[in-house]
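1. Below: sequence and its predicted model.
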Amino acid sequence: MHDVVIVGGGPVGLVLACELGLAGCSVLVLEREPEPRSPWKANPLGMRGLSAASVEAFYRRGMLHPLLKASGVDDYPGADEPAPPRGVGHFAGMMLDPAKVDVAALPFRLPSPAMEGVMTTLEAVETVLSERASELGVEVRRGVTVSDIAQGAESVVLQAGEHEYMARWVVGCDGGRSAVRRLAGFDFVGTEPQFTGYVVLATIADPGKLRPGFTLTPTGMYLRTPTEGHIGMLDFDGGAFDRSQRPTREHLQAVLRRVSGTDVTLSDVQLASSFTDRAMQTTTYRQGRVLLAGDAAHIHSPLGAQGLNLGIGDAMNLGWKLAATVHGYAPDGLLDTYTRERHPIGARVLAWTRAQAAVMRPDPHAQAIQGLIRDLIGTGDGTTYVFDRTSGSSIRYDLGSERPLVGRNAPDLRLEDGTRLGDLMQDGRGVALDFSVDRCLHSSAMGWASRMRYAAGPATNDLGLGAVLVRPDGIVAWAGDRDPDREAFERAVGHWFGSPAI
């Protein structure tokens, strides 16, 4: 019996597998697809944008450079000065100017090797994660389709064909049509679609008739990327044409002509897929010994490239909590904080994508709002706000503290000897940074040495603090003054890491 069986071997399942493997759990990943490679994962169809928060997760686990290499990125910015981002994406197809981002207004931003997002592919992400998972002893079995789930008091049994798999815990990371979600009886609620979207790789007889980039029109939207023949489209048909139908060349050409207002011709279609803006979320992320992460827990349109990043955030939040539960030192209720912390973040992203769909509707009211939004995002404050939302910088969990840093993703604090917070987090443990003169937290932290690292010394920028406690997922759990309260520190460590292992 494994500690954890993860159903779904995409990026979210692999991030979670790596987190659990790093913590010494026995992990089995069951993946439905028989082969890891697919044209839908490679460039251009598999192109994805990782937010700064997601890139930081790779950095903190020592996988940033392999990720950059696999993504073909060789000019990533350094880590000495916080510079404006080079790309901030779009809102509802309206591009933003990265030069208008007010870096000084971003909360607690310090120089870091992971200050920006990265354009990559699913293939690159999965390759890096698969290699790390293998190094950590994670087993991945492909071509396995789960057909039934039976929960007991101490274990879960998965049925897949003639095979049974038993685990103490099961996590569904098996996408928007999750079998785990359905079989375990999760409630899945939300809103129905307004549009059908298409991703197409085709031969265009007259590409000059289509403008490059995002183009909002009175009848929809289309996107022409720099890759020849790669097109995206949104057709506001109420989601009438979904994945249950095969998009033919004739249908795709008719939609493209309608939304572009041209007589453009598709002479051949190599690959095509459809999607909608249906926005749904499970009411909880846990049912007994079964949990969900990524698209299995929430689906929405890909507008703004939030889905993959949301799933990675789920996996990072869940991994250390589930590992602590497996090993028996989790404080009471720790695993329940997964839903409590991540469900509001998922709901926030669903609302963000719904807002974009509403603005893009081909009607006079939505087009009037488009004009207003263009004016707002043309300002520095507007661009900074959108970047703050899409980069992950604005995420803050309610951890019951009035300190503005607590509950946020920790900045890459650096000691004067050159040691960075990111360097200290590669083994998956939490970190206590003590900047105080007398290092009064040292002996107190030793009881949790197997779960938390302690590092002391003056910092290049301590943000006016004397000490910081960072959870394994990079979230600040506690922050103390220049003369830290040792008892308050011990309470915070006990709250998140359980009783000291003495």
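-> Received it, and whenever you're ready, just let me know what you need. In this text the structure is predicted, and so the values were computed from the model without any measurement.

2. going forward, measure contacts and count neighbours with C-alpha atoms only.
-> Noted.

3. how many neighbours does the closest residue in space to residue 52 that isn't next to it in sequence have?
-> Spatial nearest neighbour of residue 52, excluding adjacent residues (Cα to Cα, 6 or more residues apart in numbering): residue 117 at 4.3 Å. Neighbours of residue 117 under the rule other Cα atoms under 10 Å: 21.

4. so residue 117 touches residue 59, yeah?
-> No - with contact defined as Cα atoms under 8 Å, residue 117 and residue 59 do not form a contacting pair (11.7 Å).

5. what are the ranges of the helices in the stretch 251-400 of the chain?
-> Assigned by DSSP state H, counting those that start in this stretch, the helices in the stretch 251-400 of the chain fall at 307-327, 336-360, 364-377, 380-391.

6. packing partners for the last one?
-> In this case it means helix 380-391. On a contact count with 3 or more Cα pairs under 8 Å, 6 or more residues apart in numbering; DSSP states H and E, helix 380-391 meets helix 364-377.

7. in the helix it packs on, what's buried?
-> 367, 370, 373, 374, 377 (16 or more other Cα atoms under 10 Å).

8. would you turn those into CSV with distance to residue 330?
-> Formatted as CSV, the buried residues of helix 364-377 follow (distance: Cα to Cα, whole Å):
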residue, distance to residue 330
367, 51
370, 48
373, 46
374, 48
377, 44
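
9. Kindly indicate which of those residues lies nearest residue 122.
-> In terms of Cα to Cα, no member of the buried residues of helix 364-377 lies closer to residue 122 than residue 377, at 29.5 Å.

10. who are the neighbours in contact with the closest residue to that closest one other than its chain neighbours?
-> In space, and not counting its chain neighbours, residue 377 is closest to residue 383: 4.9 Å by Cα to Cα, 6+ apart. By Cα atoms under 8 Å, 6 or more residues apart in numbering, the contact set of residue 383 is 96, 97, 98, 100, 101, 376, 377.

11. returning to what we had before: enumerate every residue touching the residue nearest to residue 52.
-> 49, 50, 51, 52, 53, 54, 55, 87, 391 are the contacts of residue 117 under Cα under 8 Å, 6+ apart.

12. dropping in the other structure now:
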Amino acid sequence: MLYDVVIAGAGPVGLFLSCELAQAGCSVLVLEQAESADSPLKRLPFGLRGLNAPTLEALDRRGLLDAVAATQVLKPDKGPPPPGTAHWLAQPRPLGGHFAGIPFALDDVDRTRWTWRLPTPVGTQMAVELQALEAVLAQRAIALGVCIERGRAVQAVRAGATEVVVETAAGVVRGRWLVGCDGGRSTVRKQCGFSFAGTDPEFTGHSLLVELEDPGVLTPGRQYTAQGMCNFNPPGVLALADFDGGAGHRKPLDLAEAQSLLRRVSARDATITALHLHSTWTDGARQSSAYRNGHVLLAGDAAHVHSPLGGQGLNLGIGDAMNLGWKLARVVRGEADEALLDSYHLERHPIGATVLDWSRAQVVLMRPGAGSRALAAVMADLADTRDGGTYLAERVWGVSQQLDLGGGHPLVGRSVPDFLLADGRRMGEVLRTGQGVLLMLDENCALRDVVDRWQQHFTSVTSAVDHALGLGALLVRPDGIVAWACDAGGDEAGLGLALQRWFALPKAD
């Protein structure tokens, strides 16, 4: 069978992308190396993941948010966070997030500065368990007809001009397109000639689940030492940053070695009586110079890797999938030229580069030495101000994210505000069909004749009840990004070009 799209990797990015494609009518096969979706590293405490505003909006716009919210780890009515979760989540003052472990408070965040955002039930952050998130996405994918085959690792790829052949131990599969969502060590990326440049690691991060003879020897929370950083979450969850240049990455660790590592990094005489789980990671930051090579594309960690500091990786990957899905589906269905896919790299590569730099900046504050400690103290003072807290929230929550779509109205390139519409729906609900929306907000707008001519191409043309933000009309892409906008009383200038660019329609007269 020739699939429209073969996806390597059944993590959240691959699963979300498969849902986007299947909803648009594409045949999709997902190949996953792991035999089982179950993994202790995907469960608490190591499986804790933070979802930011663009990810929560994406889930809402596809009708998945309620199911994901039902699995969230931290709920206001459920008391304190589970044992072993990040220490900054257990602080007495409501916190909005952190930068290199330096927290910022929710009451320091001035949301009134985000004039393009409207009141919405969709939040700006949510803590979930990775395995629970994957289960929700897999259930939706299967319901949409996606075929998920586990225990089938990609071994080789032969990319042709019109299709891609993927070799696995169980045989060959063929797809018109292949998307590598197979992680930082992506076989697809390596097999298909993508470069992967960046910066080498400064430290090895160790995540350990242990039993300690005397937990009181260690101080809860994040402590910096001459060798690195020790983050202790009682009773036995440890995150260690050993500034060894990444030498300890992916190396097995027995109990004696774990104890030696802990004592060296923490500078405390701690004794480990049992080692239950261990994994490593680094602060190496690399990005593919291109996200597409012919009929092969990359998304998620296959396209970019960085340290997990600040929890941006999962959100970055979901953003890739949301951006790519509708574009690839239109190309598969013959509704758009392959050139539409060039915008995927142009839009997402700069976002990825920014996140990599955000990760690198946090490493600077973690380095051993008096200079780093002094700089971290300055950053803590800034984070404790209204301007600093608001800036950090904008970056950590993703609310300031704006794609460069060539200028125009200030809303172009931003996530569409969650307007309340005349029929009682929110904008997020309108987008659940996965189609674009041409939204009229001003009944007297000069676009009425143009809208009547184009209406058949969009899921909804309606008016908002209130909170129109002084706008006349907006063209919204299937991913919820504003492609064109005009103020109240505006005309059709630029609308035809936007329609042609994103939907391959003739230019309006």
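-> Looks like it came in fine. As the structure is a computational prediction, the values presented were derived from the model and not from experiment.

13. just to revisit the earlier point, counterpart of the residue nearest to residue 377 of structure 1 over in structure 2?
-> Under the alignment (TM-score structural alignment), residue 383 of structure 1 maps onto residue 389 of structure 2.

14. And residue 185 of structure 1, by the same measure?
-> So, by TM-score structural alignment, residue 185 of structure 1 is matched to residue 193.

15. From residue 45 of structure 2, how far out is the spatially most central residue of structure 2?
-> In structure 2, the residue lying closest to the centroid (Cα atoms, centre = their mean) is residue 315, at 1.4 Å. Using Cα to Cα, to the nearest Å, we find residue 315 of structure 2 at a distance of 19 Å from residue 45 of structure 2.

16. cool, and residue 385 of structure 2?
-> Using Cα to Cα, residue 385 of structure 2 is found at 31 Å from residue 45 of structure 2.

17. of these two, who's got more company?
-> Higher neighbour count among residue 385 of structure 2 and residue 45: residue 45, with 20 against 16, using other Cα under 10 Å.

18. which stretches of structure 2 form helices?
-> Secondary structure of structure 2 (DSSP state H): helices located at 12-23, 53-61, 65-69, 130-143, 187-191, 255-266, 313-332, 342-366, 370-383, 386-397, 427-430, 448-454, 495-503.

19. now these as JSON lines including distance to residue 33 of structure 2?
-> Shown next, in JSON lines, are the helices of structure 2 (distance: least, Cα to Cα, whole Å):
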{"stretch": "helix 12-23", "distance to residue 33 of structure 2": "12"}
{"stretch": "helix 53-61", "distance to residue 33 of structure 2": "25"}
{"stretch": "helix 65-69", "distance to residue 33 of structure 2": "24"}
{"stretch": "helix 130-143", "distance to residue 33 of structure 2": "15"}
{"stretch": "helix 187-191", "distance to residue 33 of structure 2": "11"}
{"stretch": "helix 255-266", "distance to residue 33 of structure 2": "29"}
{"stretch": "helix 313-332", "distance to residue 33 of structure 2": "19"}
{"stretch": "helix 342-366", "distance to residue 33 of structure 2": "25"}
{"stretch": "helix 370-383", "distance to residue 33 of structure 2": "40"}
{"stretch": "helix 386-397", "distance to residue 33 of structure 2": "31"}
{"stretch": "helix 427-430", "distance to residue 33 of structure 2": "34"}
{"stretch": "helix 448-454", "distance to residue 33 of structure 2": "45"}
{"stretch": "helix 495-503", "distance to residue 33 of structure 2": "35"}
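
20. which of the ones you listed is buried the deepest?
-> With neighbours taken as mean count of other Cα atoms under 10 Å, the helices of structure 2 reach their highest mean count in helix 12-23, at a mean of 27.

21. roughly how far out does that one sit from the chain middle?
-> 13 Å (Cα atoms, centre = their mean, to the nearest Å).

22. contacts for that helix?
-> Helix 12-23 of structure 2 is contacted by residues 7-9, 27-28, 30, 133-134, 137-138, 140-141, 144-146, 181-182, 299-300, 314, 317-318, 320-322, 324-326, 328-329, 434 when judged by Cα under 8 Å, 6+ apart.

23. mean shift of that helix relative to structure 1?
-> When structure 1 is overlaid, helix 12-23 of structure 2 sits 0.5 Å from its aligned residues on average, using mean Cα distance after the TM-score superposition for structure 1.

24. is it true that residue 24 of structure 2 touches residue 326?
-> Yes - at 7.5 Å, residue 24 of structure 2 counts as touching residue 326 under the criterion of Cα under 8 Å.

25. that older thread, in the contacts of residue 383 of structure 1, which residue is surrounded by the most others?
-> If you count neighbours using other Cα under 10 Å, the busiest of these is residue 101, which has 26 neighbours.

26. which residues sit in contact with the aligned residue in structure 2 for that residue?
-> Under the alignment defined by TM-score structural alignment, residue 101 of structure 1 is paired with residue 109 of structure 2. Listed by Cα under 8 Å, 6+ apart, the contact set of residue 109 of structure 2 reads 386, 387, 389, 390, 393.

27. what does residue 201 of structure 1 give?
-> 45, 229, 230, 231, 269, 270, 271, 272.

28. ChimeraX command to pick out the buried ones of those?
-> Applying 16+ other Cα under 10 Å to the contacts of residue 201 of structure 1, the buried members can be selected in ChimeraX as follows:
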select :45,229,230,231,269,271,272
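
29. Where does stretch 118-128 of structure 1 end up in structure 2?
-> Going by TM-score structural alignment: stretch 118-128 of structure 1 matches residues 126-136.

30. once aligned to structure 1, how far is that stretch on average?
-> Compared with structure 1 after fitting, stretch 126-136 of structure 2 deviates on average by 0.7 Å (mean Cα distance after the TM-score superposition for structure 1).

31. ok so, going back, what's the separation between the residue nearest to residue 52 of structure 1 and residue 405 of structure 1?
-> To residue 405 of structure 1, residue 117 of structure 1 is 22 Å away according to Cα to Cα.
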